[in-house]
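In: Predicted model and sequence below, questions to follow.
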Amino acid sequence: HEFQRIVMTLDPETVFPRMGPQRGYPELTISELQNEVLKMQEAGLSPHRPIMEIHRKFSIPVACFIFGLIGLAFGLSNRRDRKISSFVVGIGVIFVYYVWMYVAEAAAKGSLVSPHLAMWLPNLALGLPALFFVWRRVFSVGDRLIPLSWSPITTGQTSSQPVPATQTIGSRDEPRKTGTIFFSPLLPRLNLLDQYVLGHYFKIMVLAFVGMLGIFYIATFIDLSDKLFKGETTAATLLEYFWYATPQYVYYVLPISTLVATLVTIGLITRTSELVVMKACGISLYRVAAPLFFLGIVWSLVLFGLGETILASSNRRAEAIRHVVRGASPQTFDVLNRKWIVAPDGSIYHYTYLDPALQELHGFSIYEFSDSTWALSRRTFVNKATFRDPWAGEGVWVRSFDAGLDVMPYEYVGNTDLTLQPPDFFVTEGPDAERMNFRQLQHYIGDLEASGFNVTQLLVALQRKLSFPFITIVMTLIGIPFAVITGRYGAMYPTGAGLAIAMGYWIMLSVFAAVGAAGLLAPVLAAWAPNILFGAAASYLLLTVRT
């Protein structure tokens, strides 16, 4: 076989034409979208996308009116805690609206719903209940004036009976309520104050955890729903993906939920002046927040245990399922796809495709070098190598090189056995650090270092597996003084502060990870710097806040 050199001349203007960015359908006007509909109909294509975009330009403004009706129906109340509950309801309504919108859009792409109706389904789904709730608000009478509140509002008359003058509330003659107190020598005993604080904490914790976990589920469903409605995947496959993706969602949501629960809990008792009463009774802020700090340690252990047990395997399985849903093959997903590998004897291996299930290497080449000058001495090409102890090569070609680097012709060998490393040398854990636990990543870094790869970025990821679980402790410490400062302004301020702190931490985490991967900081410092900085800020605020 002889190989020739071919020189081709390409015009850059034909490959990279000079033109501005193309406008998408949302940037087009209604008349331009109508023209797109006509063009697609003439070409025999489905014009569902421009049709839906035309209706979207009208349906979203109408949604503003529907949101106003829902806000009117749910916002009329005299409860002190109605502000935070209305905020939660409002966020939920927005999520429901956009879920309906993307589901309807995916259904229209799958020809299950008319594109003329798809963008109006969210308005119908929320508009009809909004009208019903407003009607009940307006036309209900008596104790049904605000039926959606947790407690009814009376009309000038109290439903409770007056307390007799001879009876006093909390009298010593009144018999005490009996109950059972469970005490474990392994856990600190909870007094009445701890139970009261933890009651608020767990309510907010569950609300924040479920809400943010729902955000991940909704966003993922929106992303993959078009595959479901087009028939490219099944509901069972999506449910399986959600099952295996849940540990990663919990890993992300738990720290933010801890921060929000701490901020809102301390903020509420600050807002209602209960913290002032506790201080007047000689109970410091540190004692009030002690159970929250203990739970921060518990959540930290949960994160570490999650990362070292099921998180890595769940991420690998979830990503494999996601590849199947997207139409790709998961066969090589868990493979360290190092197409260039240095062998222990100094040879260099290269392959184009690796099938770990069948233990096959396709397009496999072996580059051998001379011991004295490290000049290329031999190249062996194998069309397919199958491991049968030893490796069996099919379609083997060999080319030798002399000391002057004169190219010798290829020599066809055919089928022959090859002396190579076992399949475990080629098939290792996936290169993504999120799909490995601490020990697996540590072993993987050792393999890469032995092959001469730069592992700085992976060393940062290795240290982050130790530093990240401490985020719940840091968030709890920094949330306590922030809640005392912002809590007096209302329940919404701690929530906003929590979101700002969480965003700041994630930004700092990403920045230091990038700086560490570039080699500008030591991997240990790059991974622990966010915890150190936020922990120092939390310590300063805790020492300066009025306790």
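Out: Okay, I see it. Numbers count the residues shown, from 1 in each chain.
In: contacts and neighbour counts: CA atoms only from here.
Out: Will do.
In: Disregarding residues adjacent in the polypeptide, which is nearest to residue 245?
Out: Of all residues not flanking residue 245 in the chain, residue 318 sits nearest, at 5.6 Å (Cα to Cα, 6 or more residues apart in numbering).
In: Checking my notes, that neighbour in a helix, right?
Out: Yes - under DSSP: H, G, I helix; E, B strand; the rest coil, residue 318 falls within a helix.
In: How much space separates it from residue 310?
Out: The span separating residue 318 from residue 310 equals 12 Å under the rule Cα to Cα, to the nearest Å.
In: Could you check which of these two has the larger neighbour count?
Out: A count of neighbours by other Cα atoms under 10 Å puts residue 318 above the other of residue 318 and residue 310, at 22 against 16.
In: returning to what we had before: hmm, the residue nearest to residue 245 is touching residue 247, no?
Out: No - assessed by Cα atoms under 8 Å, residue 318 is found out of contact with residue 247, at 10.1 Å.
In: Presented hereafter is structure B, for comparison with structure A:
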Amino acid sequence: MKIIDRYLLKAIIPSFLISFGFILFLLFMSQIFYLAEIFIARRVPFIIALKILFYLLPSITALSLPLAFMAGVLTGLARLSSDGEIDAMKALGLSPDRIFRPVFMLGLFLWMLSMSFTFWITPAANYRWLQTMVHSVLSRTNLEIEPGLFVESIPRKVIFVEDRSEDGRWRRIFLYQPEEDNKAQIVLARSGALAVVPEKKEALLLLENGQVYGLNFASPEVLILNNFEKLEQTVDLQKLIENYSLEKRAREKSIGELWKDWQEFKNKISSDTFDRRLTLTELNKRFSLPATCLIFVFLGVGLGWRKWPGGRFGAQALSLVVLLIYYVLLIFGEEAAIKGSQPPWLAMWLPNGLIFLFGLYTYFSTFRGEKTFLKFKLKNFKLIAQKIFSARRKSVRINTVYQDRFAFLPKLVDRYIVVRFLKVSILIFAILFLILILMNFFQQLELLKETQKPIRLLFLYIWYKLPEFILYAGLITILVAPCLVFGYLYRHNEISALMTLGISYFRVIFPVVVIIAFLSWPAFVLQDKVISHSNARADEILNIISDRPVKSFTLVSHYWIRNTNDNQYYHYDLLDPLRKKLDRFLVLELDTQSFKLKKIIYATEAQIGRNELKLQSGWIREFKDDSSFYLPFTTTEMRLPQAEKYFIKEWKEPANMTLNELKLYIQDLEKTGYRATRFILEAELRKAFSLSFLVLGMISLASVGLVGRRGFILPLGLSLLGGFIYWESLAIFRSLGITEALPPFLAAWGPQIIFFLAACYFLFNSRT
């Protein structure tokens, strides 16, 4: 290999690897929290969690390789152009054809690598991922009974445990078991435990010193009461495990299996079917997606050879638009092919053909000179740039004249750093934001193809996920942009020149630190006010796409509520919040000393008042010593202060509440005697997470300060490594907080404090 080829590859390959690392890190951000939760909260072995992570890699790699290759070619060639090396090559008589050869060889290698992924590696990994999830994760039952909560995960049982001793035994257990023929059992026990037998896939519910009350709502005058010293009940864990199909779908089949399916469809006499179209579309996609690596060679060399207004940023902005057009065409083409409105081969290859034609035009236009390519637009951009720079020169002269009068204003160095930082940040943010949209779209598109739902639902889902994408793209931008900016300044000895003038490294990075610190407040507002609501709507749409029932979550359940003031349990079958009406309302009042039933009230209907409940068509049974008294009623009134507050309120997931809603909800829970640990943790996480921008920014600046003189590749890699460890620590500490292994404050603020202090330590040890 000649020197020029090695030199070009040396400029392109590091940029390709960094772009590839960006995409992987970005797409794994949301997965890391899930993996930490199943590892800690669901007690899945660590090796299984690593397997799940490993099996996700091939599908993400297959989609990321073309994107990373395009970004690597453009970034590498644009760097050579900005350093004047492309002009030197032109002066030596080198043509774009000479640059094309090594880039084409790299593209050919990546094309073959991508083909191996789409043909064999990705389908096999997808199926292994499905098997691991079904056998090792989804089949696990989490029977952790948390004191202070109504637990309804066990079929046909509702368990409430007031307290738990240090050895893990329960104290003061309430158990409600509905039965057939309008009957129910109420079990009260002073102590108990749950013993899981994994080999038999069952569990034993062991209760001691209690009573069993048998109720018959059809004949309420009849009551069965039994005392017990020990009571054992078997819980069949098989009923807790959903049945998941392990049959291979199109995305889990290798190219050979897809071809075999296609041959079977061809031999069938039946007309065009959904499975036939899906198989043929998937076959064409397995070939067309890797082919983009070859197509992007023409486009990358054509765009990278010429100088653009704005340097590498102008070229990357145009490539961003081209990639967006390509993937939008691919998405709509795939949808049209599955529906049968377009031939699969045309739908999958049309985007490639259009981008290939555009790439050929950009490539061969370089031989005719740069002025013939987009001449009018380049001229306009040049005029705009001249006006901007002339305005900047005027402002520099004005600020120089009044420098002493306005000494508190940002200096020339600050403006220079800020402008460069903002230019790099905006470009990186746009690229990462687009990648998040495209990758999530493709991931959910597989689900949409199976359920055959309209594609507008997927667009609506992505629309509601945009705030979350903005937050994630912003976090990675803050981790990456300082490395690129200050790495560039180190590479061109600008940092050394400033130090020679007596300006320390701390003073140089000061405006960037101010910008990053300022972003913490918008990040908190975005997370608290916008994402909390938009993600709830996105989850509802995803449930519709996947044919899952829309969940209505509540910590204490819509159906069971405890009043600690009167030691009462309330249960109802149906709530009509508009009419303020409860159907089949049941009240169980317990004696605090003996932990026995004191009173049972049942009403077929209850009207909710301000401080009372108006009960209709029911009965009351009071217990005294070993006897009970039964009294039916047509209408009666039950005193309950702030009755509306108990029943009529909007229930949400903690992650879907704002910080103010969480605080109010925590107060309500604590008043009613419930443990609000999960909600306190969510509130602390909400406040602590807003500092992630500052922590990631400090990690990036510390990486540049330590190894910035060795180029921008090493500090960027160090920054990405630090960011990954920090993100993993956030997930682990959060999972430890959920399991109550750590208090909420420490689980939320621990990673922020540790990594902020570590980043400050390394930053202060850098050469200033």
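Out: Yep, that arrived. Keep in mind it's a predicted model, so treat the numbers as computed, not measured.
In: that older thread, so who does the residue nearest to residue 245 of structure 1 touch?
Out: 241-242, 244-245 (Cα atoms under 8 Å, 6 or more residues apart in numbering).
In: Can you lay out these as TSV showing secondary structure and distance to residue 463 of structure 1?
Out: Conversion of these to TSV gives the following (DSSP: H, G, I helix; E, B strand; the rest coil; distance: Cα to Cα, whole Å):
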residue	secondary structure	distance to residue 463 of structure 1
241	helix	28
242	helix	28
244	helix	25
245	helix	23
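In: What separation is there between the residue nearest to residue 245 of structure 1 and residue 433 of structure 1?
Out: Look at residue 318 of structure 1 and residue 433 of structure 1: by Cα to Cα, they are 15 Å apart.
In: Alignment lookup: residue 289 of structure 2 to structure 1.
Out: In structure 1, the residue paired with residue 289 of structure 2 according to TM-score structural alignment is residue 60.
In: Check which helix or strand its match maps to.
Out: Element membership of residue 60 of structure 1 [criterion: DSSP states H and E] is helix 48-75.
In: The helix or strand following that helix vs structure 2, average offset?
Out: If you walk from helix 48-75 of structure 1 toward the C-terminus, the next helix or strand you reach (DSSP H and E) is helix 82-109. Taken against structure 2, helix 82-109 of structure 1 registers an average deviation of 5.3 Å after superposition, with mean Cα distance after the TM-score superposition for structure 1.
In: roughly how far apart are the alignment partner in structure 2 of residue 131 of structure 1 and residue 537 of structure 2?
Out: In the superposition onto structure 2, residue 131 of structure 1 corresponds to residue 360 when matched by TM-score structural alignment. As for residue 360 of structure 2, its distance to residue 537 of structure 2 is 44 Å (criterion: Cα to Cα).
In: residues of stretch 105-121 of structure 1 that come out buried?
Out: Within stretch 105-121 of structure 1, the residues scored as buried using 16 or more other Cα atoms under 10 Å are 105-110, 114-116, 118-121.
In: start to end distance for it?
Out: In stretch 105-121 of structure 1, first residue to last residue: 10 Å (Cα to Cα).
In: Which residues outside it are in contact with it?
Out: Stretch 105-121 of structure 1 has contacts (Cα under 8 Å, 6+ apart) with 48-49, 51-52, 55-56, 59, 100-101, 104, 225-226, 229-231.
In: Considering these, which is situated nearest to residue 257 of structure 1?
Out: For residue 257 of structure 1, the closest of the contacts of stretch 105-121 of structure 1 turns out to be residue 100, at 26.0 Å, with distances computed as Cα to Cα.
In: and that closest one, how many neighbours?
Out: 22.
In: re the thing from before, among the contacts of stretch 105-121 of structure 1, which two are most distant?
Out: Pairwise across these, and taking Cα to Cα, the largest span is found between 59 and 231, at 27.3 Å.
In: Between these two, which is the more surrounded one?
Out: Between residue 59 of structure 1 and residue 231, counting by other Cα under 10 Å, residue 59 is the more crowded of the two (18 against 11).
In: Spatially nearest residue to that one (excluding sequence neighbours)?
Out: In this structure, residue 59 of structure 1 finds its nearest non-sequential neighbour in residue 120, 5.9 Å apart by Cα to Cα, 6+ apart.
In: In structure 2, what residue corresponds to that neighbour?
Out: Counting by TM-score structural alignment, which is the criterion used here, residue 120 of structure 1 corresponds to residue 349 in structure 2.
In: so how far is the one helix or strand its match maps to from its chain's centroid?
Out: Element membership of residue 349 of structure 2, judged by DSSP H and E, is helix 344-365. Shown here is helix 344-365 of structure 2, whose average C-alpha point lies 33 Å from the average C-alpha point of the whole chain (Cα atoms, centre = their mean, to the nearest Å).
In: tell me the angle of it relative to helix 312-339?
Out: 160 degrees (axes from the mean of the first three to the mean of the last three Cα atoms, to 10 degrees).
In: the helices in the stretch 401-547 of structure 1, which residues?
Out: Taking DSSP state H, counting those that start in this stretch, the helices of the stretch 401-547 of structure 1 run over residues 423-426, 438-450, 456-467, 471-486, 492-517, 523-544.
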